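Trainee: I'll drop the sequence and a predicted model, then ask my questions.
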Amino acid sequence: MAYQNAFELLPEEIVKEIQKYVNGTILYIPKKTKDRFPWGSKTASKELLRRRNQQIYQDYQMGKSTRELAGSYYLDIKSIQRIIRTMKKQC
């Protein structure tokens, strides 16, 4: 995202009003909440993690230890425990 001069985008009165609060400061203006997309909605990331977590839980139910799962999925043991705990609540 490139910086843009406020005087090129906004009416002068608005820029002068903003300058009363943040004169010479770089200011970030976020998108409106309604224009934002939920995390993972634009890519398959959320679905991939959901499937991975289901597989971890199935492997756990089949008898794999948290240590084995951590090694297989390249996660730390605490992450595996959190995933198992979350999946238990969902079932």
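Mentor: Nice, I can see it. Numbers count the residues shown, from 1 in each chain.
Trainee: contacts, neighbours, all on C-alpha from now
Mentor: OK.
Trainee: show me the helices in the protein, by range?
Mentor: Secondary structure of the chain by DSSP state H: the helices cover 6-9, 12-22, 45-61, 66-73, 77-90.
Trainee: and those as JSON lines, adding distance to Ile29 and mean neighbour count?
Mentor: Formatted as JSON lines, these follow (distance: least, CA to CA, whole Å; neighbours: other CA atoms under 10 Å):
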{"stretch": "helix 6-9", "distance to Ile29": "11", "mean neighbour count": "11"}
{"stretch": "helix 12-22", "distance to Ile29": "12", "mean neighbour count": "12"}
{"stretch": "helix 45-61", "distance to Ile29": "27", "mean neighbour count": "14"}
{"stretch": "helix 66-73", "distance to Ile29": "39", "mean neighbour count": "15"}
{"stretch": "helix 77-90", "distance to Ile29": "34", "mean neighbour count": "14"}
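Trainee: put this next to the first one:
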Amino acid sequence: MRYINANDILPKELVEKLQDFIQGEYIYIPAIKDQHKNWGELSGFRKEIDRRNSEIIQAYNSGNSIQELAESYCLSVYAIRKIIYNK
């Protein structure tokens, strides 16, 4: 999450009204419920992780051992097991 200066995006009148309640502090404005994005959706990292996990499962089903996959993907044996057995 990055911080944005209210003066850069909000009308002056709204900034002044907000200053009646809070000044010089951070405020979190949640997304509208239907518009909330899950972790990694905006950056595309979620898709990248899903693709990697699919590759790991496919490699395991093709005969690669959990230890080999852990070394190949620089993950722990525990992480590889979670990927394989939770899908």
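Mentor: Arrived safely. Here the structure is a predicted model, which is why all the values come from computation and not from measurement.
Trainee: follow-up on the earlier one: of all the helices of structure 1, which lies closest to Trp39 of structure 1?
Mentor: Proximity of the helices of structure 1 to Trp39 of structure 1 was assessed by CA to CA; the nearest stretch is helix 45-61, lying at 7.6 Å.
Trainee: what stretch of structure 2 does the closest one fall on?
Mentor: Mapped onto structure 2 using TM-score structural alignment, helix 45-61 of structure 1 covers residues 45-61.
Trainee: give me the mean deviation of the matching stretch from structure 1.
Mentor: Taken over the aligned residues, the distance from stretch 45-61 of structure 2 to structure 1 averages 0.8 Å (mean CA distance after the TM-score superposition for structure 1).
Trainee: any idea how far that stretch is from the chain center?
Mentor: 16 Å (CA atoms, centre = their mean, to the nearest Å).
Trainee: check stretch 72-79 of structure 2 too.
Mentor: In terms of CA atoms, centre = their mean, the centre of stretch 72-79 of structure 2 is found 20 Å from the chain centre.
Trainee: ends of it, what's the gap?
Mentor: With CA to CA, to the nearest Å as the measure, the first residue of stretch 72-79 of structure 2 is 13 Å from its last.
Trainee: now do stretch 4-22 of structure 2
Mentor: Start-to-end span of stretch 4-22 of structure 2 (CA to CA) is 15 Å.
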